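**Q** test case, fold it:
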Amino acid sequence: MDNLRKGFPVLKNYTYLNTAASGLLPEKVFEYRQDHDLDFLVSASILKEKQGEVLTEVRETVGKFFRCAPERVALVPNFSYGFNTLLEGLEKPMKALLIKNDYPSINWPVESRDFNCFYAEIDAHLEDNIRAALKKHQPDIFAFSIVQYINGLKLSVDFLKELKKEFPDTLFVADGTQFLGTESFNFDSTGIDVVISSSYKWLNGGYGNGFILFSKNVEGKISPKHLGFGSLQGKYKSHEGNFIGKFEPGHQDTLNYGSLSVALKLLEKTGMDKIEAQIQKLKNFSKEKFSEMDLLEDLVVERNEHSSIYNIKGDKKLFQFLRNKNIITSQRGDGIRVSLHYFNTIEEVEKLLTALEGRR
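**A** I've put the predicted structure just below:
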């Protein structure tokens, strides 16, 4: 277990149960960033002449990690930039299906444009609600989080794969920010059209980097309007009218995208099988204990499929009480959000439980 915690100095000072807000910066990524900026300091444009090679390597690393051909990987600074660029490339008006109270960076951009919006309710029967809404409204696009940011409700990859087969004409656009990095993910086998993700949470890639994974048949359904000199620069973008290049119109930041590459290689070295097993153990233990203490919503208790994010009952005073004990969480919705990554331990969950018992 100690091997899983190596390289995360924050864990020496805090019980960090807050990856859903901000992932930790690994020492390996920090070292890369120092070396990169030192190189830039002393070599300036000589370093930037290698930009194409660096970004090609990052694109290939992302594609390999998530099982998506590199020519279908776009590098973007964050989810919102990528998603808004995609929406501007859709013909409107269109019918859009959203999940009610999903992450604002999903729902707000759709609602602010000329889409006819419909919603699936979040409850214990979320999957049934989505299927019924798709059948009733036949939307052109379904935009959603794989994992809900407030309470951790999770849509299984198997369910999404089955759903896409039922509704092949609907464009499925998924936010993977609260999901990717928690288990192995083979994008090409899912049937999802587009997955967009920031990397600063479960991938531990730091801020300022993200990516988009496109299915083989999505080109032609989206016509991005962004263009710039960077749109045609690089191994996978050199031909005129390049699709992914329209998501990358300007100079790309090799510091931040290089950080993503280092972070993914660290996850790969650690082993996604080990990561997934540790998260599974933590989330099962936590759900059992939180349920016993009546800290969870009924809809979470009733579901089998869930992430390692839990929203427990508590107010601002409890949140501050935990913070004073160096237990780091977030206030979200009507409660306190606890999120567990592979570097967390059962002992840390027990420390949280002891603190909660002491407040009763």
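
**Q** please count neighbours and contacts with C-alpha atoms only from this point.
**A** Noted.

**Q** and the nearest residue to Pro77 once chain neighbours are set aside, what does it touch?
**A** Closest residue to Pro77 apart from its sequence neighbours, by CA to CA, 6 or more residues apart in numbering: Asn209 at 4.2 Å. The contact partners of Asn209, by CA atoms under 8 Å, 6 or more residues apart in numbering, come to Leu75, Val76, Pro77, Asn78, Ser198, Ser199, Tyr200, Asn256, Tyr257, Leu260.

**Q** can you confirm Tyr81 is in a helix?
**A** Yes: assigned with DSSP: H, G, I helix; E, B strand; the rest coil, Tyr81 falls within a helix.

**Q** roughly how far apart are it and Glu248?
**A** Per CA to CA, to the nearest Å, Tyr81 is found 10 Å from Glu248.

**Q** Ile328 now?
**A** Separation of Ile328 from Glu248 (CA to CA): 36 Å.

**Q** neighbour count winner among these two?
**A** Using other CA atoms under 10 Å, the more surrounded residue of Ile328 and Glu248 is Glu248, with 24 against 20.

**Q** and the nearest residue to the more buried one once chain neighbours are set aside, which of the three is it?
**A** Nearest residue to Glu248, sequence neighbours excluded (CA to CA, 6+ apart): Ser231, at 5.5 Å. Here Ser231 is helix, with the state taken from three-state DSSP.

**Q** what's around Ser231, how many residues?
**A** Residues contacting Ser231 under the criterion other CA under 10 Å number 23.

**Q** one more to line up against the first:
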Amino acid sequence: MKNLRKEFPALLHNTYLNTASSGLLYDSLLENRQEHDLDFLIGGSTFRNQQQDFLNGIRKTIAEFFGNSKDDTVLTPNFSLGFNTILNDLDKNNKVLLLEEDYPSINFAVTSKGFEVSYAKVGLNMEQNIETAIEKHKPDIFAFSLVQYINGIAIDLDFLISLKIKYPDLLIIADATQFCGTQVFDFKTSGIDILGCSGYKWLLGGYGNGFVLFNTGVLEHITPENYKNAAKNRHYDPSYTSLIARFECGHLDTFNFGSLQYSLDFLNKIGVSTIEKQINKLSAYTKEELSNLRLLDQNIKQRKQHSSIFNIKGDQKLFDYLMSQNIITSLRGSGIRISLHFYNTIEDIDKLLNTLHRYR
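**A** From the prediction side, this is the model:
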């Protein structure tokens, strides 16, 4: 892993603990992006002639990476656009269960559209809280982040499988932006009906790309009848009328989506299981050390599993001090958020810990 750090120039002068805000650009991706634009520069309009085949190849790469079919994989510039497209056509009489203080791209998007909303509390017993809320409110839809962006609490993936078995009619929609790229994951067996993700964080794809995965038959199930009827009664090219076309309106940016495809191949070469082991190692070490310093919330310390995102006690003054020591973090919620990817090391964490000791 240490040799891979050479790919990331930002690591030369910074202790970068901020992938939950943005993944890093790396040298070989930069070269690939430059080649893309050089082809456009030289080819002009002819550059677009192979666009459809190129985008189909990207869908195939995404589908294979996450265990889905290409035909049920949709490209979108980011999670929020895909999610709002889904919400816009759902019956507003549907009841939606959300998690308290989840990412605004989920919670505000749902509440602003007039759905009847209920909430489950995030914390030590989050999974039990979710099941209790389902029994009480009987929602039609459960929409949530797989990993909470403020404190890194991660939902138990086995719980989602059992939840789908127990409530087969519940539409489960997950935002995986803070999850995809951190561990091996098979969408088809996950119990999730719809999974969306932006590619600029753990997937290292840069900005302007994302995707939505649909389980078999779900995309057709959530498509309004008036859309399907209009598609049948008009002799347009399928690129304008297919189920996927609802999400992929207009021209997609091959520069941005090509970057995502390149990064998925890059992660595959490293090995997703290798990445998962490195992240788990860093997360376990960080959790133990921050617990010893009494900087973690009690809920985080007591949960058996956790992501590589942590929120430590601190304010603007500490944040600024860390920045002055070239330690890059984020202010989130009532504390300072740190987040670790495979390019981080134990030495990075030790630098943070030593800096915190000096500050105290």
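
**Q** which position in the second structure aligns with the residue nearest to Pro77 of the first structure?
**A** Under the alignment by TM-score structural alignment, Asn209 of the first structure pairs with Asn209 in the second structure.

**Q** and that match, how far from Gln34 of the second structure?
**A** From Asn209 of the second structure across to Gln34 of the second structure, the span is 17 Å (CA to CA).

**Q** repeat for Ile279 of the second structure
**A** 30 Å.

**Q** of these two, which one has the most company?
**A** Shown here are Ile279 of the second structure and Gln34; by other CA under 10 Å, Ile279 has more neighbours (23 against 13).

**Q** who touches the nearest residue to His341 of the second structure once chain neighbours are set aside in this structure?
**A** Excluding its sequence neighbours, the residue lying closest to His341 of the second structure (CA to CA, 6+ apart) is Ile279, at 6.0 Å. Ile279 of the second structure makes contact with Thr182, Ser308, Leu340, His341, Phe342, according to CA under 8 Å, 6+ apart.

**Q** do I have it right that Gln148 of the first structure meets Gln178?
**A** Yes: Gln148 of the first structure lies in contact with Gln178 (CA atoms under 8 Å); the separation is 7.4 Å.

**Q** of the two, give the one with the bigger neighbour count.
**A** Legend: neighbour count by other CA under 10 Å for Gln148 of the first structure and Gln178, higher for Gln178 (27 against 23).

**Q** average distance between whatever helix or strand Leu322 of the first structure lives in and the second structure?
**A** According to DSSP states H and E, Leu322 of the first structure maps onto helix 316-324. Its aligned residues in the second structure lie a mean 0.4 Å from helix 316-324 of the first structure after superposition (mean CA distance after the TM-score superposition for the first structure).

**Q** following that helix in sequence, what is the next regular element?
**A** The element immediately downstream of helix 316-324 of the first structure (helix or strand, assigned by DSSP H and E) is strand 327-328.

**Q** residues near the aligned partner of Ala44 of the first structure in the second structure, how many?
**A** The equivalent of Ala44 of the first structure in the second structure is Gly44 (alignment by TM-score structural alignment). Residues lying near Gly44 of the second structure (other CA under 10 Å) number 10.

**Q** looking at this, Gly44 of the second structure is in a helix?
**A** Yes: looking at Gly44 of the second structure with three-state DSSP, it is inside a helix.

**Q** now the residue nearest to the spatial centre of the first structure: closest residue in space that isn't a chain neighbour?
**A** Centroid-nearest residue in the first structure, with CA atoms, centre = their mean: Thr177, separated by 1.1 Å. With CA to CA, 6+ apart as the criterion, Thr177 of the first structure has its nearest non-adjacent residue at 4.6 Å, and that residue is Ser197.

**Q** so what's that neighbour up against?
**A** By CA under 8 Å, 6+ apart, the neighbours of Ser197 of the first structure are Asn78, Phe79, Asp175, Gly176, Thr177, Leu180, Gly210, Phe211, Ile212.

**Q** map the fourth one across to the second structure for me.
**A** Just to be clear, that refers to Gly176 of the first structure. Aligned partner of Gly176 of the first structure by TM-score structural alignment: Ala176.
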